[in-house]
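J.: quick one, fold the following:
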Amino acid sequence: MSWLSRVRSGIPFLPKRQSADNLWHKCKKCEAMVFTKEWEDNLFCCPRCDHHDRIGSKARFEQMFDDGKYDIVPAPEVREDPLKFRDTKRYTDRLKTARANTGARDALTNARGKIGRRKSVVGVQDFAFMGGSMGVAVGAAFVAGVRAAIRDKAPYVLFTAAGGARMQEGILSLMQMPRATVALAELREAGLPYIVVLTDPTTGGVTASYAMLGDVQLAEPDALIGFAGQRVIEQTIREKLPEGFQRAEYLLEHGMIDMVVKRHDLKATVARLIDYLAPRKKKAA
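T.: Presented below is the predicted three-dimensional model:
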């Protein structure tokens, strides 16, 4: 054995689960280095600047449901790759990669459980799954979530995060916009609330449809919310737009949303809204 091998063997490396790669987290906003555990314990918010990082459905469900207990609402089966689309990769290959990376079937996952001891159905869009884009599977999952809420006589709470419609499905993706609107009409006919929490980012066709149709519109701090991008709008109207005009705080100031709520307060706020919008029925004497 060479001297280099002996020295290398004698260096006390950290075990893999505590390696330098996952022991620290670099904040995307302030670039501070914080312990990953501290970041996770702070609900994936930077303890230095309070930047709310993007999270997936599993973490969101555990944060929102009482005792972290919930049951996944099965997603309907839909036809995959209806247009046999291919750009630099086959669409089917992109789906396989996204599923391997996230563990989810598609970008929208629904679950049922209790929030503040009230039965609720919660849907979460995961931006990590192809940018949370809205395709046929997302539209079907949205309808399934709404109908699960109707069956349970419970509110439907949706966390949005999307780059818009899924280009690989063409016009079929855009058809999910009116489809979602019809499903929400069924929910309202049943007298059940629809609460939307806009997270970073919520853009495109999702913003133009079910993301902005809530009975109450909440948003996480500094979330990007809009239809078209700032550069596109500036080039169209040939004017310089105000700083942060598509951020949650600006939209709150101009009446587009109702509240900006920090992640630590979301569960309590949603529970309170459910009590306001769907008060408990008094038992007959």
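J.: from here on, just use CA atoms for contacts and neighbour counts.
T.: Fine.
J.: please enumerate the helices of the stretch 1-150 of the chain.
T.: For the stretch 1-150 of the chain, helices defined by DSSP state H, counting those that start in this stretch occupy the ranges 3-10, 20-23, 36-41, 57-64, 91-102, 136-152.
J.: including mean neighbour count, could those go into JSON lines?
T.: What follows is the helices of the stretch 1-150 of the chain, written out as JSON lines (neighbours: other CA atoms under 10 Å):
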{"stretch": "helix 3-10", "mean neighbour count": "9"}
{"stretch": "helix 20-23", "mean neighbour count": "12"}
{"stretch": "helix 36-41", "mean neighbour count": "16"}
{"stretch": "helix 57-64", "mean neighbour count": "19"}
{"stretch": "helix 91-102", "mean neighbour count": "15"}
{"stretch": "helix 136-152", "mean neighbour count": "22"}
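J.: of these, which approaches residue 78 most closely?
T.: Nearest to residue 78 among the helices of the stretch 1-150 of the chain is helix 136-152 (6.1 Å), distances taken as CA to CA.
J.: who are the packing partners of the helix or strand just after that closest one?
T.: Using DSSP states H and E, the helix or strand that directly follows helix 136-152 along the chain is strand 156-162. Here strand 156-162 touches strand 118-125, helix 136-152, strand 194-202, helix 204-207, going by 3 or more CA pairs under 8 Å, 6 or more residues apart in numbering; DSSP states H and E.
J.: this one as well, want them side by side:
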Amino acid sequence: MNIKDLFSKKKRYATIPSERAKQEVPEGLMTKCPSCRTIMYTKELKKNLLVCASCGHHHRMSGYERIESLFDEGTFIEYDKGITSVNPLQFPDYEKKLEAIRQKTGLMEGVVSGEGLMNGLPAIIAVMDARFIMGSMGSAAGEKITRAIEAAIEQKKPILLFSASGGARMQEGVLSLMQMAKTSAALEKLNRVGGLFISVMTHPTTGGVSASFASLGDYNFAEPKALIGFAGRRIIEQTIRQELPEDFQTAEFLLEHGQLDRVIHRSEMKETLAKIIEMHQQS
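T.: Below is the predicted model:
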């Protein structure tokens, strides 16, 4: 074989994988980072608390993933799992939408609440799950958060609240908006008895959630690059007729302007919260 024959057999173009080859790759095996576009093994991403190893982008966490990352193994006891929303306004197809999202997520409602131990320290937690109708705050979600706050008052334990929401749930109208007052009133009761409330805002925390309980913490924290705000950027710019800064409504912008106490990387979240809880117990 001469050199010419050797090079003539080399493929000039990459082949396109067959449909069979594509099907042999398990779904969910790889994840592409929406920030830096790096493709990584999903298993490795989960080991890193769903934080991109290349750029530090914080992927969204489900409610149970969040709790697993914070509480000591085997200590979490869930509250009010069966509470669900109804359709008081007879909004078209609302029941079908709720049933479909329940089947998809395994959740009855967009909040997971309960109690457990964090580095051996007792705490109560409520976590909003953005997979459930974008974490919108319906009457059931507000009820679960309120009951968690009331449990913190009764048991004299600190409460942690992780927000991730697009705001009020339009299918429940004014009943959804009433949850702002309901949860805020419960937090005022907690404040009067000297209870500890730590609010952590994740991506995104917007609308009525950001305007009520999410901003009422004794400590107000956020994850890096989280979108936090009430109205949308475009609406604000059209109203005030000014162009807003590039980083407007990010966690870092709010920290710089005094609306947050700290932006905490997910890898430091458990230790930071546990230290605060321990400090308050000692005092």
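J.: fetch the TM-score of the aligned pair.
T.: The TM-score (TM-score structural alignment, normalised by the length of the second structure) is 0.89; 265 aligned residues with a CA RMSD of 1.8 Å.
J.: need the helices and strands packed on strand 156-162 of the first structure in TSV (columns: distance to residue 48 of the first structure).
T.: Shown next, in TSV, are these (distance: least, CA to CA, whole Å):
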stretch	distance to residue 48 of the first structure
strand 118-125	26
helix 136-152	35
strand 194-202	19
helix 204-207	30
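J.: follow-up on the earlier one: reformat the helices of the stretch 1-150 of the first structure into CSV and put distance to residue 249 of the first structure next to each item.
T.: Formatted as CSV, the helices of the stretch 1-150 of the first structure follow (distance: least, CA to CA, whole Å):
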stretch, distance to residue 249 of the first structure
helix 3-10, 52
helix 20-23, 32
helix 36-41, 23
helix 57-64, 22
helix 91-102, 30
helix 136-152, 27
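J.: quick one: which of those helices is nearest residue 84 of the first structure?
T.: Among the helices of the stretch 1-150 of the first structure, the nearest to residue 84 of the first structure by CA to CA is helix 91-102 (7.4 Å).
J.: the second structure: matching residues for that closest one?
T.: Using TM-score structural alignment, helix 91-102 of the first structure corresponds to residues 94-105 of the second structure.
J.: can you check stretch 197-216 of the first structure too?
T.: Mapping stretch 197-216 of the first structure onto the second structure (TM-score structural alignment) gives residues 200-219.
J.: which residues are in contact with the matching stretch?
T.: 60, 137, 160-168, 177, 180-181, 183-184, 187, 196-199, 220-223, 225-231, 260-261 (CA atoms under 8 Å, 6 or more residues apart in numbering).
J.: picking that back up, which one of the helices and strands packed on strand 156-162 of the first structure lies nearest to residue 96 of the first structure?
T.: Closest approach to residue 96 of the first structure among those (CA to CA): helix 136-152, 14.2 Å.
J.: show me what that closest one packs onto, helices and strands only.
T.: If contacts are counted by 3+ CA pairs under 8 Å, 6+ apart, helix 136-152 of the first structure sits against strand 70-73, strand 108-115, strand 118-125, strand 156-162, helix 176-189.
J.: redo that, cut-off 7 Å
T.: Here helix 136-152 of the first structure touches strand 108-115, strand 118-125, helix 176-189, going by 3 or more CA pairs under 7 Å, 6 or more residues apart in numbering; DSSP states H and E.
J.: mean neighbour count added to those, as TSV?
T.: Shown next, in TSV, are those (neighbours: other CA under 10 Å):
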stretch	mean neighbour count
strand 108-115	24
strand 118-125	25
helix 176-189	17
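J.: now tabulate those in TSV and tack on distance to residue 42 of the first structure.
T.: Shown next, in TSV, are those (distance: least, CA to CA, whole Å):
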stretch	distance to residue 42 of the first structure
strand 108-115	20
strand 118-125	20
helix 176-189	34
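J.: nearest to residue 68 of the first structure, of those?
T.: Comparing these under CA to CA, the one sitting nearest is strand 108-115, at 8.8 Å.
J.: kindly provide the distance from residue 110 of the first structure to residue 167 of the first structure.
T.: As judged by CA to CA, to the nearest Å, residue 110 of the first structure and residue 167 of the first structure stand 23 Å apart.
J.: next one: residue 209 of the first structure
T.: In terms of CA to CA, residue 209 of the first structure sits 16 Å off from residue 167 of the first structure.
J.: what's the answer for residue 155 of the first structure, then?
T.: In this view, residue 155 of the first structure and residue 167 of the first structure are 31 Å apart by CA to CA.
J.: compare the two (neighbour count), which wins?
T.: Applying other CA atoms under 10 Å to residue 155 of the first structure and residue 167 shows that residue 155 carries more neighbours, namely 24 against 14.
J.: trace the more buried one over to the second structure, please.
T.: Checking TM-score structural alignment: residue 155 of the first structure goes with residue 158.
J.: now its match, nearest residue through space, not along the chain?
T.: Nearest non-adjacent residue to residue 158 of the second structure, counting by CA to CA, 6 or more residues apart in numbering: residue 196, 4.7 Å away.
J.: wait, isn't the one you found in contact with residue 156?
T.: No: using CA atoms under 7 Å, residue 196 of the second structure is not in contact with residue 156; the gap is 8.9 Å.
J.: contact partners for residue 273 of the first structure?
T.: Shown in contact with residue 273 of the first structure (CA atoms under 7 Å, 6 or more residues apart in numbering): no residues.
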